[in-house]
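Engineer: Provided below for reference: sequence and predicted model.
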Amino acid sequence: MLCTDNEELGTLDKVESHVTHIIADIIYKDTRVLEHMRSLKEETRFTIQSSRTKSSTKEKVDDNKKIDTKSDPNTYKLYFEWKCPSQFVKPHQTLALNRGEDEKILSVKVVVPDWFYNKLERYCLTLWKSGFWVRKGLGDACNRLIKPWLSRHVRSDLTATAQKEAVKTFTTNLEKYLLTEPIKNRTILGLDPGFRAGCKVGIINSNGEKLDACTIHPDLRQHKSFDPAAKQLKDLISKYGVELIGLGNGTACRETELWLKKHNLCDNVPIIIVPEQGASIYSISKEAQKEHPNMDPNLISALSIARRVLDPLGELIKVDPKNLGVGLYQHDIPPKMLETALDSAVEKVVSLVGVDINTASQAMLRRISGLNEGRAKKIIEYRQENSGFQSRAEIMKVPGIGKITFQQCAGFLTVLDSSEPLDTTIIHPESYKIAKSFAQKIGVNLKDLTKPHFPQIVESKVITINISQTSEELSTDVCTLELIINAFKQKKYEDNVITFCKPVYSVAVLNAEQLKEGTTLTGVVRNVVPFGCFVDCGVGDNGLIHRSNLGGNQTPKLGDRVAVTVISSPKPKKIQLRLDKILD
């Protein structure tokens, strides 16, 4: 009997279609089927396919209309006709596909093999007796429900794996980046170069406090014989006794470097190149406005560049992690994952080298155990009023820091010019007595603690001692004694610490337009990823050395100076480079 009153049930075909939908829904929601699908998913080898979307091929007709995508479609040219078994898809490929799909340039699908459907059908036939309706309902369920379910789960698994790898890459780079060697006890001039808006100048003292900030407008094209900006900068250098110039590596860096040399501004004041990723973003952040109320953000970025030289760790943690310029597709990683990775990296670095209380930023101090926003602010106020801390014990004089807080934070805060040598280490004041007894036992003088040869002497002395026995003799535990030994053995700056470099760029090449195949360049490694590394050669965009072009057993690390050769520069892709050698 047909229901003639209802148009949806007026024919046999319509009734059959509705019954099929109901059965498909029953099959899909059955817990036994779901469990079996999950099991089959783990055994199945899916294929990931991508192609270019039709919308991204349409040419922009009206100039007033904004393009729907953020990137040039040709950035994803490799994935226009691409397929790969899911088990062989690399993390960076997954993240590229996801970004291309989000920008509506790529269409991505998961191809499910017939094997999966056949296995699932055989299983469903064992659960229900009516073969005809099971096959019909399962066919409908596969098209409408199971295929999208599989696609979501396969893509989700690939994305989760890719994000973990991306966070790992980010953390590895970040830990090394945060360990950039600080340059202490100097008046530093930070220079944020630019063409139209001029060059922003920020000058800080040896404690990181602002001395001056202004904008100069140099003739970077060097058309004038006399440039007033050169005299202005020379006067600033003389007035404040500038001992070092930190030049940002962004737009107009090369031209500014040549301008400084032409006007003899760096004859007596050395120049170093400072990575400025994230400085502009930080300068307009709430953190920056709180630190420098009512100050021009452009000038804040120049001060930030100067502080990156004095205290890289304290300055870099102010920047949103995704804007630090290290890692793999870090803009596509959930912010919380990056924040957690940043916290982990900072904790590891602080535990390794400590934090110089005389230069640390408020953002850095509030991350230290026992300190918060209010206590960090009071430490900085005390530091400014008293021209810095002379010893760790002086921390107790800061209002709001009592005995308990001191116990929590003292081991992480170092005072580099203290009369107590142990104040320069990560050894807690509570362990000073043990550390001094141990130093006496192995026959070393703590006054030599900061000297280059001290770690080597300690290394040779501790080879012969029994840690467990010695810890008992000193009435301490093994962990405390090992921490003291590690602090004694730690070189002032370990081999894996990045050092700022003087300009290493090729003088003959100033921009990417001058590049051609076979051009040799020098540069600095700014980012290391699973498929190679990116090198700043001073031509604007960083060039890529693919791992296939690293040559032999050479593996550059973040901050390494390298000599490279251009092998191709297909726009809009990255400049392709081959590694020739790692420079000293």
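Structural biologist: Received it, and whenever you're ready, just let me know what you need. Numbering: from 1, shown residues only.
Engineer: C-alpha only now, for contacts and for neighbours.
Structural biologist: Noted.
Engineer: which is the next helix or strand following the strand or helix carrying Arg152?
Structural biologist: Using DSSP states H and E, Arg152 sits within helix 147-178. For helix 147-178, the succeeding helix or strand toward the C-terminus, using DSSP H and E, is strand 188-192.
Engineer: Got another one to weigh against that:
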Amino acid sequence: MLPSIEQRLALELAAKPVQVAAAIALLDEGATVPFIARYRKEATGGLDDIQLRLLEERLRYLRELEDRRATIVASIVEQGKMTPALMEAIAMAEDKTRLEDLYLPYKQKRRTKAQIAIEAGLAPLADALLADPALNPETEAGKFLREAFTTADGNNPGVADAKAALDGARQILMERFAEDAALLQSLREYVQEHGVVDSKVVEGKQDEGEKFADYFDYSENISTVPSHRALALLRGRREGVLDVTLRLDTELEKPKWDAPHNPCEGRIAAAAGIKNLGRPADKWLADTARWTWRVKSFMHLETELMGALREKAELDAINVFARNLKALLLAAPAGPRATMGLDPGLRTGVKVAVVDATGKVVDTAVIYPHQPRNDWDGSLHVLGALAAKHNVSLISIGNGTASRETDKLAQDLIKQRAELKLTKIVVSEAGASVYSASEFASRELPDMDVSLRGAVSIARRLQDPLAELVKIDPKSIGVGQYQHDVSQTQLARSLDAVVEDCVNAVGVDVNTASAPLLARVSGLSASVAQAIVSYRDLKGAFTSRAALKSVPRLGDKTFEQAAGFLRVMNGENPLDASAVHPESYPVVEKILADIKKDMKALIGDASLLKTLQPARYADEKFGVPTISDIIKELEKPGRDPRPEFTTATFKEGVEEIGDLRPDMILEGVVTNVAAFGAFVDIGVHQDGLVHISALSNTFVKDPHTVVKAGQVVRVKVLEVDAKRKRIALTMRLTDSAPQAGSKPEQRGDRTDGKRLAQHQNKQPAPMAGSMAAAFAKLKS
């Protein structure tokens, strides 16, 4: 028998079945991944959040597999066609593909040509010719002629002549061969290894589909097509620009019917015992094998394998999005400092919002420093007055249209008002407009014009990126790769998991958090989160975690899941500001009693805490892992896992793409990481691309191992194409820009799969051509 779900998951996770069983039980009880990872280490043997997320995903798949297995067994039993051998094969099927292969002959389907032929009594003819190729097909077929008749399933044309008889017999054998599970798997494996994806431009679509130019004449082995290329190909096909097909690597051109069997046709013939020995039925049988491949098996496999390519590409794209989102959410916060947010604009003006250290809006304005009004001095006066009035220390500038012009305005303000000690930072404004028009923004800022809400978001996301970005649908934050081409359900589930993990890793101040932020805390639903905010507004700030139990609909189970991730700063109990769960407070009291110290003397005393032996305080409920976590937390209660706040400094005088020159070294911020490289904002309104081959002096398989969204990096300009708005960058500062007119060694994605693989393995210095090709996969 197939191992149990627990055993299979244990093998995949390199864990013990008892760990997996405990994790599954907790998940089934409604526990969240952050809660299990942080507070149930004894039960799971220390499975971390990454392992638990994988377990959760695979558990969903395996349970769906078992449900499908049961449905298939019931269907075949109901048909009266179940055999011990078939039952064993179904029971041992390890994935959905194998399961569906076994079910194929028994699957309820529309009345096929083969079924009509069987009704007409042609199965014996098919069996006879297959069993004895020495028989003459035409002679045998003449024995099976029959007038048209009617069945319970509909009219049957009967068998008019020998040709009709042989056609019917062929349909029977074709369906039989095509539904042989073992043969189908053999063919699938061959095509996976030897299948080639071809792409040609649809005639007349060259100009319309220029962005797909790299795929107008493209071929690559299906097993090596990376996710970004697969999604680009499929989008091009969906938009009617590309004709994308699958073929065998041995068939550069469409094969003729009288050509020798290709490897797959040969496998079908071999499986059926068909050989060409010059006997009367040999050619008919050989043609039947060919028909099976071309009409049945290949069409089935092409649909399946292209679908699998799409699914894998979608999964890779979702993983890229998730990793970028995590980096962005866990970006360093500037902290509780009065901040001025500037949402740049030209004709419509620059929207200004000032928030205090807690993020509360204290002032707004609209200034018109740029064309057509050009009120530069007046704008400086307004900004200076606002900064002085509200003790502003940070200026947060959105990176959209007129960003560099507005950045220059801020620079002039800093020079004019040096006594204010202002610092300016350009931040991503992705999603700010979505937030501005959202239902939550209208509740949070009801009396504010929609255009000003974006400036508020820009200011707050500098103070605390996590707290502000959770208010926006993750799909609108702009760090995805082909995000509109993937399964939206799977994408949403993955991104929600990332947001949940990030929020709970940092912790949430229950007295300042918004409802959207609280809703991401382990165990809290949107309605309970809103209930907390409403209770807080009515009763005032919470003075303890225990006080949360008075919130309507926040029961014991919810409190258990959420309490450890909620912080009550300056409350009645110092532990309420830490990640120590209330259920573990007795452990701390036990430690205090043992060392004869009070809470204030223990918290933060690293030298004392390092002397404590976790095993000394462990018992049946709290083991060494939990005690170790508690001691670590007491050393620095409520520690923030996010990095220190740093900023990039854009080069003065480099404000437009036309200001860039080859070999120029600049500082920038990584805005997005894709499978083929990283996009970097260098302050010219257009992100540049650092190709994967230009990220490091050593081989890079995954760009995420080198850079992450929000990271400040130094780059060198390799090539600038102002007309197409493409900037090629390198992080290998010793690289030199290609000489004008030099011929690229490689056309990147325009090459075949073998050469591409060689290029990726060697990763030579990036050349203009490969960079240009990489731009074909710009983020969508």
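Structural biologist: Received the coordinates, thanks. Just so you know, these numbers come straight off a predicted model, no measurement behind them.
Engineer: rewinding a little: same for the helix holding Arg152 of the first structure, what does it pack against?
Structural biologist: Applying 3 or more CA pairs under 8 Å, 6 or more residues apart in numbering; DSSP states H and E, one finds that helix 147-178 of the first structure makes contact with helix 91-102, strand 106-111, helix 312-316, helix 335-353, strand 520-529.
Engineer: Glu373 of the first structure is nearest to which of these?
Structural biologist: In terms of CA to CA, the element of these nearest to Glu373 of the first structure is helix 312-316, at 14.5 Å.
Engineer: any chance of the helices and strands packed on helix 147-178 of the first structure in CSV, with distance to Pro275 of the first structure too?
Structural biologist: Below are those laid out as CSV (distance: least, CA to CA, whole Å):
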stretch, distance to Pro275 of the first structure
helix 91-102, 24
strand 106-111, 33
helix 312-316, 10
helix 335-353, 18
strand 520-529, 8
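Engineer: And those: which comes nearest Thr161 of the first structure?
Structural biologist: Judged by CA to CA, the one of those that comes nearest to Thr161 of the first structure is helix 91-102, at 6.9 Å.
Engineer: In the second structure, what range does that closest one match?
Structural biologist: Helix 91-102 of the first structure corresponds to residues 227-238 in the second structure, going by TM-score structural alignment.
Engineer: average offset between the matching stretch and the first structure?
Structural biologist: Here stretch 227-238 of the second structure, set against the first structure after superposition, deviates by a mean of 2.0 Å using mean CA distance after the TM-score superposition for the first structure.
Engineer: And the contacts of that stretch?
Structural biologist: For stretch 227-238 of the second structure, contacts defined as CA atoms under 8 Å, 6 or more residues apart in numbering pick out 199, 209, 212, 215, 242-244, 309-310, 312-314, 316-317, 481-482, 485, 675-676, 777.
Engineer: for the second structure, which residue is closest to the average position?
Structural biologist: Nearest to the mean C-alpha position of the second structure, counting by CA atoms, centre = their mean, stands Ile318 at 1.2 Å.
Engineer: Just tell me what that residue corresponds to in the first structure.
Structural biologist: In the first structure, Ile318 of the second structure lands on Val167 (TM-score structural alignment).
Engineer: Its match contacts Met337, doesn't it?
Structural biologist: Yes - at 7.4 Å, Val167 of the first structure and Met337 qualify as touching, with contact defined as CA atoms under 8 Å.
Engineer: If we ignore the residues flanking it in sequence, what's nearest Ala467 of the second structure?
Structural biologist: Computed as CA to CA, 6 or more residues apart in numbering, the closest residue to Ala467 of the second structure that is not its neighbour in sequence is Leu517, at 6.1 Å.
Engineer: and Leu510 of the first structure, which of the three is it?
Structural biologist: The three-state label given to Leu510 of the first structure by DSSP: H, G, I helix; E, B strand; the rest coil is coil.
Engineer: Over to Ala128 of the second structure?
Structural biologist: Three-state call for Ala128 of the second structure (three-state DSSP): helix.
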